[in-house]
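Asker: Kindly return the folded structure for what I paste below:
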Amino acid sequence: MAGVSTSSQFSMSSQTPTTTRVVAAVEQQALEILTVSRDAVLSGGWWYPLQGIFYFASHASLYRSIFPVILKTLGAALAITVAMFTFTYLPQVAFCALFSGPLAFATAALLVLGEAYAVIMFVSKAFFLGRAQDQLFNAVFRQQGVNLIYVEPKGKSRGFVQSVLKGASKPLSRFSREGLLRYVVSLPLNMVPMVGTVLFLLYNGTKAGPTFHSRYFQAKGMTPAARQAFVDKRKGAYTAFGATTLGLNLVPVFGPIFLLTSTVGAALWACELEKKEKEREASSSGKRPALVERASTVSVERAQVSE
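Answerer: You can find the predicted model right below:
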């Protein structure tokens, strides 16, 4: 008996450090989620996707320029959504009944919408939305009167709009594969009623939010380290932006259109950030913001003339 007691105590003592580390890690993750969630709500980053909807709807020049893309995207989204519900909804209801009980119908609907979204985004990004997002982002910058200098790796500068129109940068394709994998892996979270869906949106929103500013980061000539520092400083806002955008994208059929309006919202946010930066530069140099804006415009014109 003494030998058994000794071995039992030895086993418990050997597992204690591991258990402690696991508990500590879980507590740290839970605290981080709570902190980010609080910052996300208070940051106001959730407002920009909604602002993008109003701005897009009130500026006819934006949606007229990409109207054919909108029609193609809606057609593809409708076909994919109908097919997914026709062939996958009932089997997933039966599966979700094991976990969600009477809420299985709603849970399965969320899963099917999530899966349809993944397929729609893959198809739309590959064939329709990439160039349209670029056009919208650039158009908002022009309408807001914000000028940027796009710095190429070789040190050659040109106007932001001009460089974009020449297709010098790639939009969000670099992030889409990683984001899609992250999205698919986390889909089962939706089987947990209510709480699971919130965690799903926050989890994916943390990574998805910053991708909407990838063009802005590139235009600013930010290094990867500078981008990460910029995002970390506004982690709550980017999480709120990404979670809100993802929630809008899950709307049946019209989800991809909200991706376009969220791009508009991201551009409006970037314009605000740029204007605030110019104001800080003006206050530190003693110049008025208008003079700084004029100097930026002259720099753009000189860069274009030098080409």
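Asker: Could you use CA atoms for every contact and neighbour count after this?
Answerer: Will do.
Asker: Mind giving me the packing neighbours of the lengthiest helix in the chain?
Answerer: Longest helix in the chain, counting residues (DSSP state H): helix 2-43. In terms of contacts (3 or more CA pairs under 8 Å, 6 or more residues apart in numbering; DSSP states H and E), helix 2-43 is packed against helix 235-249.
Asker: Who are the packing partners of the next helix-or-strand element following the longest helix of the chain?
Answerer: Sequence-wise, the next helix or strand downstream of helix 2-43 (DSSP states H and E) is helix 47-58. Applying 3+ CA pairs under 8 Å, 6+ apart, one finds that helix 47-58 contacts helix 60-65, helix 235-249, helix 255-285.
Asker: To check against the first, give me the structure of this:
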Amino acid sequence: MLDKLQTESRNRRSMKLDQMSRYDILKLMNEEDATVPKAIERELDQIEAATTLVIDSLSSGGRLIYAGAGTSGRLGVLDAVECTPTFDMPAERVQGLIAGGEGAFLKAVEGAEDQKSIGAEDCQRLNVNQHDTVVALAASGRTPYAIGVLEEANRLGAHTVAISCNKDAEMSTYASVAIEVETGPEVLTGSTRLKAGTAQKLVLNMISTVSMIGIGKVYENLMVDVQPTNAKLVERSKRIVVEATGASIEDAATALQKADGHVKTAIVMLLLQCEADEAKEKLQETGGFIRKAVN
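Answerer: Next comes the predicted model:
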């Protein structure tokens, strides 16, 4: 029942929220938000287990698929779409499902989250299989859509992960890995776009970033698979090559031109003083890991 969930309980510190000064409300919200990282810290082992599953999927040609309703669904979609420009990950390899379809990202679709069958149908539509990892999100841990996704993903043989913000969440029992970040009562009762939403966003940041590091999308602390799709990213690509190699900005630009804008290739060219074809070959041989290619 909802009234037994911590995320739906009343926060004793904010009982007079409508009488507090603007500054005191902001201070209280800030103090409550500061508790989120500690709650996440208690779940790091489970988050690591989730990234292991995702790396396994992405390394074997599978996909990372997020699924959720409302705020949880939007956060999953947001993390998924950011993986393409940040890590040059094809959009079909990291996807986000939201109850009610794409239109629900901008406007609530009433009732969509209440049906397990819609979650199952979305899994079927994506042809989820044993190579994929499906990560379902629900602050309450009991959203029927998210449970439907997990049930069907399990039936289809996929890895499954549940992310919720309550302990002993119902959906945890449907997942191979259960991440339960206990964020407690919200300042505004039941508004899980606040601490619970922040917690889910931070966990997704961890899962996608660590997973992309695990498949060779990062060299040192540089996002070397960034797509130079606009003027800002073209300049960032040059700076990344400079930082990774110690080359001048002019030499970095020349290498990028010869590498057809591919940052990794340009870096290997400069580090090994070789031509683009050889650099590409070495990257291919090492699965895209720059460190392995240059060693």
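Asker: Can you give me the TM-score here?
Answerer: Once superposed, chain against chain, the TM-score is 0.28 (TM-score structural alignment, normalised by the length of structure 2); 136 aligned residues with a CA RMSD of 6.1 Å.
Asker: for the helix or strand harbouring residue 161 of structure 2, packing partners?
Answerer: Taking DSSP H and E as the definition, residue 161 of structure 2 sits inside strand 159-164. If you count contacts as 3+ CA pairs under 8 Å, 6+ apart, strand 159-164 of structure 2 packs onto strand 133-137, helix 144-155, strand 177-180.
Asker: The stretch 1-150 of structure 2: strands as residue ranges?
Answerer: Applying DSSP state E, counting those that start in this stretch to the stretch 1-150 of structure 2 gives strands spanning 64-68, 94-98, 133-137.
Asker: Need those in a markdown table (columns: mean neighbour count).
Answerer: Output for the strands of the stretch 1-150 of structure 2, formatted as a markdown table (neighbours: other CA atoms under 10 Å):
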| stretch | mean neighbour count |
| --- | --- |
| strand 64-68 | 27 |
| strand 94-98 | 25 |
| strand 133-137 | 31 |
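Asker: Indicate which one of those is closest to residue 237 of structure 2.
Answerer: strand 94-98 (22.5 Å; CA to CA).
Asker: Packing partners of the closest one?
Answerer: Of the remaining helices and strands, those touching strand 94-98 of structure 2 by 3+ CA pairs under 8 Å, 6+ apart are strand 64-68, helix 70-87.
Asker: Okay, buried residues for stretch 69-85 of structure 1 please.
Answerer: For stretch 69-85 of structure 1, the neighbour count (16 or more other CA atoms under 10 Å) marks 69, 70, 73, 74, 76, 77, 78, 80, 81, 84, 85 as buried.
Asker: typed the wrong thing, it's stretch 89-103 of structure 1
Answerer: Across stretch 89-103 of structure 1, burial judged by 16+ other CA under 10 Å covers 89, 92, 93, 96, 97, 100.
Asker: which among those gets closest to residue 15 of structure 1?
Answerer: For the buried residues of stretch 89-103 of structure 1, the nearest to residue 15 of structure 1 is residue 100 (33.6 Å; CA to CA).
Asker: The closest one contacts residue 107, doesn't it?
Answerer: Yes - applying CA atoms under 8 Å, one finds residue 100 of structure 1 in contact with residue 107, separated by 7.2 Å.
Asker: C-terminal to the host helix or strand of residue 108 of structure 1, what's the next element?
Answerer: Element membership for residue 108 of structure 1 (DSSP H and E) is helix 104-124. Using DSSP H and E, the helix or strand that follows helix 104-124 of structure 1 in sequence is helix 130-144.
Asker: If you count contacts, what does the first helix or strand past that following helix going along the chain end up packed against?
Answerer: Sequence order places strand 149-151 as the next helix or strand after helix 130-144 of structure 1, per DSSP H and E. Applying 3+ CA pairs under 8 Å, 6+ apart, one finds that strand 149-151 of structure 1 makes contact with strand 157-159, helix 160-165, helix 214-219.
Asker: Can you tell me what sits against stretch 207-214 of structure 2?
Answerer: Stretch 207-214 of structure 2 is contacted from outside by 47, 48, 50, 51, 52, 54, 55, 79, 83, 87, 218, using CA atoms under 8 Å, 6 or more residues apart in numbering.
Asker: Output these as TSV; include the columns distance to residue 116 of structure 2 and neighbour count.
Answerer: TSV is the format used below for those (distance: CA to CA, whole Å; neighbours: other CA atoms under 10 Å):
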residue	distance to residue 116 of structure 2	neighbour count
47	25	23
48	28	17
50	23	27
51	26	21
52	27	15
54	24	31
55	28	22
79	23	20
83	28	20
87	33	20
218	37	22
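Asker: which one among these gets closest to residue 133 of structure 2?
Answerer: Set against residue 133 of structure 2, the nearest of the contacts of stretch 207-214 of structure 2 by CA to CA is residue 54 (5.7 Å).
Asker: now that closest one, nearest residue through space, not along the chain?
Answerer: residue 133 (5.7 Å; CA to CA, 6 or more residues apart in numbering).
Asker: From residue 211 of structure 2, how far off is that neighbour?
Answerer: Relative to residue 211 of structure 2, residue 133 of structure 2 is positioned 12 Å away (CA to CA, to the nearest Å).
Asker: what is in contact with these two at once?
Answerer: What both residue 133 of structure 2 and residue 211 touch, as defined by CA under 8 Å, 6+ apart, is the set residue 54.
Asker: Residue 283 of structure 1: which of the buried residues of stretch 89-103 of structure 1 is nearest?
Answerer: Using CA to CA, these come closest to residue 283 of structure 1 at residue 100, 57.1 Å.
Asker: and that closest one, helix, strand or coil?
Answerer: Secondary structure assignment for residue 100 of structure 1 (DSSP: H, G, I helix; E, B strand; the rest coil): helix.
Asker: And it, how far from residue 109 of structure 1?
Answerer: Taken as CA to CA, the span from residue 100 of structure 1 to residue 109 of structure 1 is 12 Å.
Asker: ditto for residue 293 of structure 1
Answerer: From residue 293 of structure 1 across to residue 109 of structure 1, the span is 50 Å (CA to CA).
Asker: With residue 229 of structure 1 instead?
Answerer: Between residue 229 of structure 1 and residue 109 of structure 1 the distance, using CA to CA, works out to 38 Å.
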